[in-house]
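Visitor: Let's see this in three dimensions:
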Amino acid sequence: MKRAATLSRLTVIAVTLGATFAACGARAETIRIGEINSYKAQPAFLGPYKNGWNLALDEINAAGGVNGNKLEVVSRDDNGNPGDTICVAQELVAREQVKLLFGGYLSNTGLALADYAKQRRIFFLAAEPLTDKIVWQDGNKYTYRLRPSTYMQVAMLVPEAAKLKKKRWALVYPNYEYGQSAVATFKRLMKAAQPDVEFVTEQATPLGNVDAGAVAQALADAKPDAIFNVLFSADLGKFVREGNTRGLFKDRAVVSLLTGEPEYLDPLGAEAPVGWIVTGYPWYSVDTAANKKFVADYRAKYHDYPRLGSVVGYSAMMSLANGLKKAGSADSDKLAAAFKGLAVNTPFGPISYRAIDNQSTMGAYVGVTALKDGKGIMASYRYIDGASVQPSDDEVRKLRAAE
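Guide: Sure thing, here's the model as predicted:
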């Protein structure tokens, strides 16, 4: 009798322990994601960007995470330096044990991360870097990109530039990968659209250290009919103020990448240019359900309005969540495969990641700058789908031939 009772108790204990171990084995894990960006160097864009991905992260985890797993982001600053970028990537992977990476702002740091992803075979979502090389010449299996590329955004603007029928163009741009690429693409596409176009001067300025007075004067001396501007952030503000002071923009057309983004337009206040053809984000008047919900949620959380960076951060995190769900794993090979054709809902509407070059179809708003109540706004704008401004598949295959 005693022996039977003892065996019975042991059986109960064994069953209980088995159930406990099974529950432990099935317990959801936290997926650690590494995020790298130039927060100190580019706060105007990246502060709102971080708010955006944090908003999405909260929404994802509040809904139970991804496949029952909560997401955790471990973020690092790269000081806007490619060498530091690699150092923090190595630290995140080796010490923090992150499973994948996202982020990047400047094109040079983005390219450094793309190469690291290729060498280490770790998934990397380039949220912001605009250089074409990330998905074309330097493209690789493990690197995807969210924002429309330099080529795509220039291709959105060239038809508007060609409509101006201006012959003599001046070019001003930051002298690094993004600026150089934007100008090269503008020249090529404008020549195709308007064969008689002339490029009368180029001003390539140090990133973050533009001599705006000298640049504005050099452009004025060339007597162009129109200006193509690629400057952004603080460089843009200095250029606009010096140009206004010297009458550079009077009776002269300007086509300008990024200037309609609130990060760069809002600080100009009443000095904001009028009549420039730009890409940007008129958050205050986009009347889609997706944008209105995003704006309302963002304002409720941060008591502030969103910028374009906010959309990029939010959409990047939602992309990762959708990719992880589809892959059923944080394994980089499975995640890279899952991102091919991946569909994501964003504040700009549905997008997908193209299988041919790992580029998303996110588009941009193209419009004209105006002043309202002493502030710069975008008027007469329209949304251009990123899928409509891509080269042919054959061209993309040639560009990615070295992959």
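
Visitor: Please count neighbours and contacts with C-alpha atoms only from this point.
Guide: Fine.

Visitor: Residue 304 falls within a strand, correct?
Guide: No - assigned with DSSP: H, G, I helix; E, B strand; the rest coil, residue 304 falls outside any strand and is coil.

Visitor: Who's the closest spatial neighbour of it, skipping the chain neighbours?
Guide: Distance criterion Cα to Cα, 6 or more residues apart in numbering; nearest residue to residue 304, sequence neighbours excluded, is residue 298 at 7.3 Å.

Visitor: wouldn't that neighbour be in contact with residue 313 here?
Guide: No - shown here, residue 298 and residue 313 do not form a contact pair, counting by Cα atoms under 8 Å, at 11.9 Å.

Visitor: which residues does residue 168 contact?
Guide: Residue 168 makes contacts with 197-200, 224-226, as judged by Cα atoms under 8 Å, 6 or more residues apart in numbering.

Visitor: For those, give me JSON lines that also has secondary structure.
Guide: Formatted as JSON lines, those follow (three-state DSSP):
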{"residue": "197", "secondary structure": "coil"}
{"residue": "198", "secondary structure": "strand"}
{"residue": "199", "secondary structure": "strand"}
{"residue": "200", "secondary structure": "strand"}
{"residue": "224", "secondary structure": "coil"}
{"residue": "225", "secondary structure": "coil"}
{"residue": "226", "secondary structure": "strand"}
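
Visitor: what helices or strands is the strand or helix carrying residue 110 leaning on?
Guide: Using DSSP states H and E, residue 110 falls within helix 107-120. Helix 107-120 makes packing contacts with helix 82-94, strand 124-126, strand 143-145, helix 177-193 when contacts are defined by 3 or more Cα pairs under 8 Å, 6 or more residues apart in numbering; DSSP states H and E.

Visitor: show me what contacts the closest residue to residue 145 other than its chain neighbours?
Guide: Using Cα to Cα, 6+ apart and skipping residues adjacent in sequence, the residue nearest residue 145 is residue 126, 4.6 Å away. Residues counted as contacts of residue 126 (Cα under 8 Å, 6+ apart) are 102-104, 110, 114, 143-146.

Visitor: quick one more, to check against the first:
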Amino acid sequence: MKLTKRALLGGAILAGLAAAATVGAAQPSSKTPVKIGEINSYSTMPQFTQPYRQGWQLAVEEVNVAGGLLGRKVEVVARDDAGKPEEALRHAIELTSKEKVDVLAGGFLSNVGLALADYAQKNKRVFIASEPLTDALIWDKGNRYTFRLRPGTYMQAAMLVEEAAKMPAKRWATIAPNYEYGQSAVAAFKELLKAKRPDVEFVGEQWPAQGKLEAGTTLQATTQSKPDAIFNVTFGADLAKLVREGNQRGIFPKVPVVSLLSGEPEYLDVLKDETPKGWIVTGYPWDQIDSPEHASFAANYYRRFGEYPKVGSVVGYATMQAIFAAIKKANSVDNEKLVTALRGLKFSTPFGPAEFRAIDQQSTMGAYVGKLDLRGNKGTMVQWRYADGKAYLPSDAYVKARRPAAAMK
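Guide: From the prediction side, this is the model:
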């Protein structure tokens, strides 16, 4: 069959139109938003996750006023995992398959974070773990697609050990929730304190179920071991119960305490005038930080929400800042390109500059270390310092011994 010149020309035009249509379909239009799927324990940990939500809302509003990303608006699709790994997985599936989000972010509890990280690995989806503190997330169960923002249990334990090692205490007891986060924190504290002070011994361990602490029973068992000091990892309602019971029994401040997270406004606001003086803690003295980046963030946050920022606010804001910086660097939302961009990525936070180090995909964002005190019948931090996260990360050799080789690729 002979083809006329006109037929050939027509076919070429049709083929060109089809190709153009295909390219157009493959390239999102400026009307298609960059979508971030955010999963968190909004109903079970509102004292942290409500400020967290407001933090990421502020970041999204700011980037959209500035023109968005890749010429497109940014949209966050948020879901509540109710503190359950199975709920988080259900939402992750829905967000990626139905909502077609470009990136996954969030997680509060460590077991939820590990479930989301496993999903990210199996489905090759970038997951920015904002809050989960277990180090299994980046080491033993680390993977190519999971990056963690907050300093984990090893880093924060190292910050506290620096102070604990100076104490005369030789006999230590621990109180921690009996799940991944608590176990990880106690293991890191023991390892690091013994390395600095070989003379110390751990004489008692209490492992209450998260959210179900029986403060009287726990403290009675702890004091029976006659510790010189206590390492505490409880938080939220459990922390409030522990402090109240310890104050009533005269245990605090008689027995010195080193405590993870207890200087955060989320928890000090609950403790109020019951805040135990002298505890050595990691936290956030928001009203005393005068750096330009923090002053700008705090002012904008107050202007937007009419309240002062919490740690959750900082984490929510910084999580989005990291994602925005990665998308800008990759000039794409392709997940493989984002992984490349995230490794070694430098980004800004209200605490100052940070980066994801390439070897384990852990952020160098730090925390504040100081002592608890009362000011105007409210808990506060005194004698504090900023502990830059990069100074408390383990060596490359340590990471290589724990992180799967496949996660390094």
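
Visitor: Tell me how far the residue nearest to residue 145 of structure 1 lies from residue 358 of structure 1.
Guide: 10 Å (Cα to Cα, to the nearest Å).

Visitor: Need the residues touching each of those two.
Guide: Joint contacts of residue 126 of structure 1 and residue 358 (Cα under 8 Å, 6+ apart) are 143-145.

Visitor: Return the residue of structure 2 aligned against residue 380 of structure 1.
Guide: The equivalent of residue 380 of structure 1 in structure 2 is residue 383 (alignment by TM-score structural alignment).

Visitor: helix or strand right after the helix or strand where its match lies?
Guide: Using DSSP H and E, residue 383 of structure 2 falls within strand 378-387. Next along the chain after strand 378-387 of structure 2, taking DSSP H and E as the criterion, comes helix 396-402.

Visitor: Looking at residue 298 and residue 313 of structure 1, which has the bigger crowd around it?
Guide: For the pair residue 298 of structure 1 and residue 313, the greater number of neighbours falls to residue 313 (28 against 22), based on other Cα atoms under 10 Å.

Visitor: Would you agree the more buried one is in contact with residue 45?
Guide: No - under the criterion of Cα under 8 Å, residue 313 of structure 1 is not in contact with residue 45, lying 10.1 Å apart.

Visitor: Give me the most central residue, structure 1.
Guide: Most central in structure 1 under Cα atoms, centre = their mean is residue 128, positioned 2.3 Å from the mean C-alpha point.

Visitor: what does residue 88 of structure 1 align to in structure 2?
Guide: So, by TM-score structural alignment, residue 88 of structure 1 is matched to residue 91.

Visitor: returning to that earlier point: now do the SS call for the residue nearest to the centre of structure 1.
Guide: Applying three-state DSSP: residue 128 of structure 1 is coil.

Visitor: Contacts only, for whatever residue of structure 2 lines up with it.
Guide: Matched by TM-score structural alignment, residue 128 of structure 1 corresponds to residue 131 in structure 2. By Cα under 8 Å, 6+ apart, residue 131 of structure 2 lies in contact with 106-109, 148-150, 315.

Visitor: cool, residue 147 of structure 2 as well?
Guide: 126-129, 138, 356, 361-363.

Visitor: ok, now with 10 Å
Guide: 105, 117, 126-130, 137-138, 339, 342-343, 356-358, 360-363 (Cα atoms under 10 Å, 6 or more residues apart in numbering).

Visitor: likewise residue 99 of structure 2?
Guide: 35-37, 77, 92-93.

Visitor: any common contacting residues for residue 298 and residue 313 of structure 1?
Guide: Contact with both residue 298 of structure 1 and residue 313 is made by residues 48, 51-52, 55-56, according to Cα under 10 Å, 6+ apart.

Visitor: Quick check: of those residues, which lies closest to residue 252 of structure 1?
Guide: Checking these against residue 252 of structure 1 by Cα to Cα gives residue 48 as the nearest, at 32.9 Å.

Visitor: Show me the helices in structure 2, by range?
Guide: Secondary structure of structure 2 (DSSP state H): helices at 5-26, 46-65, 85-97, 110-123, 153-164, 180-196, 215-224, 236-248, 265-271, 292-305, 311-330, 335-342, 396-402.

Visitor: okay, stretch 162-172 of structure 2 sits on what stretch of structure 1?
Guide: Counting by TM-score structural alignment, stretch 162-172 of structure 2 corresponds to 159-169 in structure 1.

Visitor: Span of the matching stretch from start to end?
Guide: End-to-end for stretch 159-169 of structure 1, by Cα to Cα: 15 Å.

Visitor: With stretch 99-108 of structure 1 instead?
Guide: Across stretch 99-108 of structure 1, the straight-line distance between its terminal residues is 23 Å, by Cα to Cα.

Visitor: Stretch 246-262 of structure 1 now?
Guide: Start-to-end, stretch 246-262 of structure 1 (Cα to Cα) is 25 Å.

Visitor: do the same with stretch 371-382 of structure 2
Guide: 5 Å.

Visitor: ok so, going back, which stretch among the helices and strands packed on helix 107-120 of structure 1 comes nearest residue 257 of structure 1?
Guide: helix 177-193 (8.7 Å).

Visitor: Next, the mean deviation of that closest one compared to structure 2.
Guide: Following superposition, helix 177-193 of structure 1 is found to deviate from structure 2 by 0.8 Å on average (mean Cα distance after the TM-score superposition for structure 1).

Visitor: Buried residues, that helix. List them.
Guide: 177-183, 185-187, 189-190 (16 or more other Cα atoms under 10 Å).

Visitor: a markdown table for those residues, including distance to residue 397 of structure 1?
Guide: What follows is these, written out as a markdown table (distance: Cα to Cα, whole Å):
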| residue | distance to residue 397 of structure 1 |
| --- | --- |
| 177 | 22 |
| 178 | 22 |
| 179 | 24 |
| 180 | 22 |
| 181 | 19 |
| 182 | 21 |
| 183 | 23 |
| 185 | 18 |
| 186 | 22 |
| 187 | 23 |
| 189 | 20 |
| 190 | 23 |
